[in-house]
Structure formats: C-alpha cells, structure tokens
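> Predicted model follows, preceded by the sequence.
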Amino acid sequence: MSEPLSPASVSSEPVRSEPLGCNPRVEPFFDPVTSTVTYVVHAGRGTACAIVDPVLDYDPKAGRTSTASADRVIAFVREHALSVQWLLETHAHADHLSAAPYLKAQLGGKIAIGEHIRTVQGVFRGVFNLGDTLAADGSQFDHLFTDGETFQVGDLTARALHVPGHTPADLAYHIGNCVFVGDTLFMPDVGSARCDFPGGDAHTLYRSARRLLDLPGDTRLFICHDYPPETPPDTRPPRFETTVEEERRGNIHLNERVSEDAFVAMRTARDRTLAMPNLILPSIQLNIRAGRLPEPESNGVRYLKIPLDAL
C-alpha cells in the first residue's frame, strides 16, 4: 500500500475569502440508510447546476442496486428546469455507491473528482487484485481537479480545494459563500472523519480542517454525512449545514482550542476502535471506477470481489 500523504502535502495557499460569483441555492437529499447527503447546487430555476456526492441504493443482502435516491434528485432537477453541468465527488466513498453514471445517463453532466484519485486507485487495484482491468490514471472520470482550480456552474464560480487526511484524494468545493466539505468535517457534535484508511493521516486532516476554518466565520459548510448522537438528551434529527464559526467554537474534535498533537492522539486512538463501514467492499470497487458497474460476465451477471483476510 502507498505511504500516507505527509502533512506538508496540504496546500499552504490561503482559501480566497471573497465570494466566488453569486451565492448558490442548495437543495439537500438525505439518505438515512447510509447517512449520506446529496446536494443540488444552482442559482435558481432554469439555471445550470452541480450535483454533489449522489447515492446509488444498494441492498448488500440481495446484491441488488436500485435508484430511488437518485430518482428523487432527477425529479427535483427536472421540476426546476435545471441543466446538470457537473457531478462532483468529494472522494471515493467507502460507505455508499455513487449514482453519478446513472445521473449522467439521465441528465448529462461531467463526473469529476480530485486528481489524487490516482493514488487511491493504485492502492485498491492491489487490494482487489484488479490488474489491467483498472487503469490507475483517473481516466474513468471526465475531469480531475487540481488544488485551487476554478470552474463554472453556469454563472456560479467554484473552486476545488484539496483537503486530504481522510483519504489522499478528498476535495472540498467552494461555491459562493458555501463549501461542500465531504468528510473533512462533520457537524460540531460529531467531529471529524476517520483517518485509518489507506493513505489517510490525522496530521494531514488537522491541517486540511484548519485551512477550511480559516475562511470567514459566516461561510456556510455543507456536510457529506451526519451521524446524530444516539444518547439522550443529546439526540437530534439529522443536520447537514453549519458555519465556519460554529465549527471553530464547537467542533468536539477540531475546535479552535484543540492542538494538532491533541487531535492526532484522539483521532488515532478512536480509529483503533472503529469497525469497517458496512458497504466498504462494494463501494470502493465501484467508486474508484467513477461509480461504473463491472462489465457483465458470460452469463450476463456482474460480479464484485470480496478479499478474504486481507483488509
């Protein structure tokens, strides 16, 4: 497996603080099965849009995919006469399958992710012994973003921010006064993502989070997952929008009073107690392929691999 990115791999370039173009409208779609939030980002009816982290439903007991979650997104896009320009992945998720290819077939748009997906592909090509069946060059995606690259969603100007630590390839998308942070930060009472996947690193995640928390305090942050506390009296319904100021003051893992060394010690100890995500084996195999399903074999059935005693 490849070595984790060093903390120095996090860009030291400040994130531009002024709004990038006009501010977007954001429509969230929460999937309770995987605790994932898909976002549609747009400037109003009849405009271009981006879809962030779309979910393909998967029943692991039956080995069947379905599209109810993605179809809700499609219905919204069509109802508001939106034109899909981008299907944005924040990283190769380990907890849900991507619906990007299905949405592209229905609505159009380019599937994009960060350029460091090549590192992730190289690691998992070995884990799943994919050999020549997987090119570890990112070519499965329509576009690979570099850190700081700007792009358009219609009249909205967006910027890709490399925020590694959870995985080497994590991106956040800064659009207007909104940042779609992927798994870099969670809601303040949930904290931060694990760093024990191949190429993950707690020092790197801390510095990535600090890069985001240096943004103006009123910057809106949209979270990829929410895991509400289950112990009364702190239970609450799912939430997925916060602000930089709320995170600075109250994030239980990464608030402004927490040092890098303290965070790394906490995160390392916590990660040792965590089980693997329920859908990590199917999710990773598909998501490093931009969500594309394996080709059917001679009997017309598609197959995924399950490595035994390997992870």
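Happy to help now that I have it.

> From now on I want contacts and neighbour counts done on CA atoms only, so please keep to that.
Will do.

> what separates stretch 62-75 from the chain centre, distance-wise?
For stretch 62-75, the gap between its own C-alpha mean and the chain's C-alpha mean amounts to 18 Å (C-alpha atoms, centre = their mean, to the nearest Å).

> correction: stretch 142-160
Taking the mean of its C-alpha atoms, stretch 142-160 sits 15 Å from the chain's own mean (C-alpha atoms, centre = their mean).

> cool, stretch 56-73 as well?
In terms of C-alpha atoms, centre = their mean, the centre of stretch 56-73 is found 18 Å from the chain centre.

> buried residues in that stretch?
L56, D57, Y58, S69, A70, D71, V73 (16 or more other C-alpha atoms under 10 Å).

> Tell me who's in contact with the closest residue to the second one other than its chain neighbours.
By that I understand D57. The spatially closest residue to D57, leaving aside those adjacent along the chain, is S66, at 5.0 Å (C-alpha to C-alpha, 6 or more residues apart in numbering). Taking C-alpha atoms under 8 Å, 6 or more residues apart in numbering as the criterion, S66 is in contact with L56, D57, Y58.

> Pasting the second one now:
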Amino acid sequence: MDTPWKHYKADVDSADIYAFLEPVTSTWQYIIVDPNTREAAVIDPVLDYDPASGTLSTIAAGILLKFIKEKELNVVRILETHAHADHLTASQYIKQMLGGKAPICIGERIKQLQGHFAPVYGLEPRDFVKSFDIFLKDEEEFSLSSNITGKVIHLPGHTPDHIGYMVGKAVFTGDSIFMPDLGSARADFPGGNAKDLFASMTRLLSLPQDYQLFVGHDYPVGRQHDCMATVGVHQTKNKHGKFGTTESQFIQFREARDKVLGAPRLLHPSLQVNIRAGKLPPASNGRVWLKTPTKLTNPNIPL
C-alpha cells in the first residue's frame, strides 16, 4: 500500500522531510524531522472545509497526527508561511491535539493583514488573543532541534507577510513559487505585488543549484502531483521566472493573468480563520458562523 506521504532529504546531514498532499485544495503540508532526536516541525497544515454543507473536518490534520504518533515525534514548532486564502489552517487544532505546547509561528508582517481584514470581518483586538504565539523577523534563525536550525526568508509578492523557511539545503517556499511547469502564484491579493513577487523568485533562483525548493501547492496538467524541484531546474525551466526573464516581462504577464483569475473558492472562510492562526469564532448551539462580506451595488436592494 502506498504511503500518504513522500520522503525527501536535501543532504546527508539534514532533516528528513515528509510531504503530505491535501488533494481538495492541492496543498502540500510538511513535517520536518531531526532523525537523531525525533524533534519535528509542521508546516502549513490544512483544516478541511466544505462550503456547500458548511462542514469542518480534520481528515488532513488527522493524517499528520497519526504520522506524528506512529513515528513518536516531538513537535516543537508549527510554522505558517502566510495567511492562506485558499484553505483553512489546522494549526490551532494540531497544537491542541499535541498538548498545547508547540508554538504557532508566522512572519511578523501578519499584523498588517490582521489590521486590514479585522474590520472586514468585524474582528476586535480581543479576537486575536491566543492565536499566533511567535512572530518571526526577517532572516531570523531559530532552533528546530539541538542539531537543526531554521532560517526565515521574507518572500513578499503573493502576500506582503509571506515568508519561507530554509532548513539546510531545503527551502519551504509557500506560495512564492510553484513547480517549474506552473511558474508562479498570483499577486493580486491585498498587499500583493508582481514586482515584489519577481524579486522573491529571483532571490530563490539565486540560491545554489542543488538547493531544493518545496512548494505550497501544485496544480498539475498531464503529470502526477509533485512538491519539489531544485534551484538548478527552476533556473532553466521555470515557466514564469527562469534565468533570462526580465522584471518587466514578468510583471506584464503576472498582472494580465491575475486580472482574469476568479477569487479563490474559500477566500472569506480562509482569511478570517487564518489571520487568527486557525482560531474559529465562538460556537453557538454546536455551530460556528463564518462571515461573507457583501457589497451592495444598488442602494435599492432591501436590507
């Protein structure tokens, strides 16, 4: 029977990397493991949400938790790359199920998005209490185990708060870059910027050729889902940003492409939950109420 994960190792002395695909939103979730100490970190876990039925479930997170239990891992950090707009995060659930000790970490610029979206969803400062635990600074280094260190890389463009995580020769890029045949993520969310995204992709493609870039999503056509390509492969094959692509070419394409893209299916449920690290609104009679802000284009529409 096939395993629900793929295993990678960027170099001999580095962490073991396990990649788990959440197929509904085509999201890659990762668990990084120190093979010597069994200390681990979880990156971008998914909470399942069906908007048609309004059902929240923990299928994807359950697979991660089963793996953690079977491997007898000690999760020391839960890492978010950004406030996702296409899936809900399971960070709070994972933290709770692991005893509440593993801190949820994200880049410090999440505070900008919290300030922007709080009035959109009617959130108050108290609603952000006990959400994220650690706000990471650019280039900050942090311990994942007694042997392995992670480093924060600011990768804006898709969103302004977007960061990546460098662990040895492995880089977890979130939505700053996609697999080479797909190229790049959109840059039209609030605070997103095609110029910034090009700079972030250029930064990634300037790393040594044997570094491995692990993406946050994959939307394959004519192939199986994949999550990793080396910097060297991206340099020659990335559809939108390979070597020789100019900034103006990239911006022109990205902005034109973004104008014809529809809003993500889970945009509003995702954002109001993810800017709070997966913390849901208070439940009432066994239900949680998520908001969908609606613009009135005609003042005569009755309220």
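Here it is on my side, so go on. All values derive from a computational prediction rather than experimental measurement.

> Please state their TM-score.
In this superposition the chains share a TM-score of 0.90, using TM-score structural alignment, normalised by the length of structure 2; 285 aligned residues with a C-alpha RMSD of 1.9 Å.

> ok, back up a step: filter the buried residues of stretch 56-73 of structure 1 down to just the ones in helices.
When the buried residues of stretch 56-73 of structure 1 are checked against helices using DSSP state H, the ones located there are S69, A70, D71, V73.

> Quick one: map the last one onto structure 2.
What it means is V73 of structure 1. For V73 of structure 1, the equivalent position in structure 2 is taken to be L64, counting by TM-score structural alignment.

> Distance check, E247 of structure 2 against G174 of structure 2.
Remark: distance between E247 of structure 2 and G174 of structure 2 (C-alpha to C-alpha, to the nearest Å) = 21 Å.

> between those two, who's got more neighbours?
It is G174, of E247 of structure 2 and G174, that has more neighbours when counted by other C-alpha atoms under 10 Å, with 28 against 16.

> Please look at the more buried one and I163 and confirm they touch.
Yes - shown here, G174 of structure 2 and I163 form a contact pair, counting by C-alpha atoms under 8 Å, at 7.4 Å.

> what is in contact with the two at once?
Here G174 of structure 2 and I163 have T81, H82 as joint contacts, going by C-alpha under 8 Å, 6+ apart.

> OK, contacts around the residue nearest to the spatial centre of structure 1?
By C-alpha atoms, centre = their mean, the mean C-alpha position of structure 1 lies nearest to T90, the distance being 3.2 Å. T90 of structure 1 makes contact with V52, D53, I113, G114, D170, L171, A172, Y173, V181, G182, D183 under the criterion C-alpha under 8 Å, 6+ apart.

> secondary structure class for F197 of structure 1?
coil (DSSP: H, G, I helix; E, B strand; the rest coil).

> Excluding chain neighbours, give the residue nearest to the counterpart of it in structure 2 in space.
F197 of structure 1 is assigned F189 in structure 2 as its aligned equivalent, the criterion being TM-score structural alignment. Here the nearest residue to F189 of structure 2 in space, its sequence neighbours aside, is T159; by C-alpha to C-alpha, 6+ apart that works out to 6.4 Å.

> Shouldn't that neighbour be within a strand?
No - the assignment for T159 of structure 2 (three-state DSSP) gives coil, which keeps it out of a strand.

> wait, what's in contact with it?
H82, A83, A187, F189, P190, G191, G192, N193.

> What lines up with it in structure 1?
Mapped onto structure 1 by TM-score structural alignment, T159 of structure 2 lines up with T167.

> picking that back up, can you list the buried residues of stretch 56-73 of structure 1 in CSV and add distance to G108 of structure 1?
What follows is the buried residues of stretch 56-73 of structure 1, written out as CSV (distance: C-alpha to C-alpha, whole Å):
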residue, distance to G108 of structure 1
L56, 16
D57, 20
Y58, 22
S69, 17
A70, 14
D71, 14
V73, 13
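
> which of these lies closest to R118 of structure 1?
Each of the buried residues of stretch 56-73 of structure 1 was checked against R118 of structure 1 using C-alpha to C-alpha; the closest is L56, at 22.5 Å.

> What spatial separation is found between the closest one and I111 of structure 1?
From L56 of structure 1 across to I111 of structure 1, the span is 15 Å (C-alpha to C-alpha).

> The counterpart of F145 of structure 1 in structure 2: neighbour count?
Across the two structures, F145 of structure 1 finds its equivalent in L136 of structure 2, going by TM-score structural alignment. By the criterion of other C-alpha under 10 Å, L136 of structure 2 has 21 neighbours.

> gap between L136 of structure 2 and I106 of structure 2?
Here L136 of structure 2 is placed at a distance of 6 Å from I106 of structure 2 (C-alpha to C-alpha).

> ok, of the contacts of T159 of structure 2, which come out buried?
The neighbour-count test (16+ other C-alpha under 10 Å) applied to the contacts of T159 of structure 2 identifies H82, A83, A187, G192, N193 as buried.

> Pick the one among those residues closest to V221 of structure 2.
Using C-alpha to C-alpha, A187 is the member of the buried ones among the contacts of T159 of structure 2 that lies nearest V221 of structure 2, at 21.6 Å.

> Nearest residue to that closest one in space, please, no chain neighbours.
If the residues on either side of it in the chain are set aside, A187 of structure 2 comes closest to H158, at 4.4 Å by C-alpha to C-alpha, 6+ apart.

> ok, the one you found - contacts?
In this structure, H158 of structure 2 makes contact with D175, S176, A185, R186, A187, D188, F189, G192, N193, A194, L197, judged by C-alpha under 8 Å, 6+ apart.

> what do you get if the cut-off is 7 Å, keeping everything else the same?
Taking C-alpha atoms under 7 Å, 6 or more residues apart in numbering, we find H158 of structure 2 in contact with D175, S176, A185, R186, A187, F189, G192, N193, L197.
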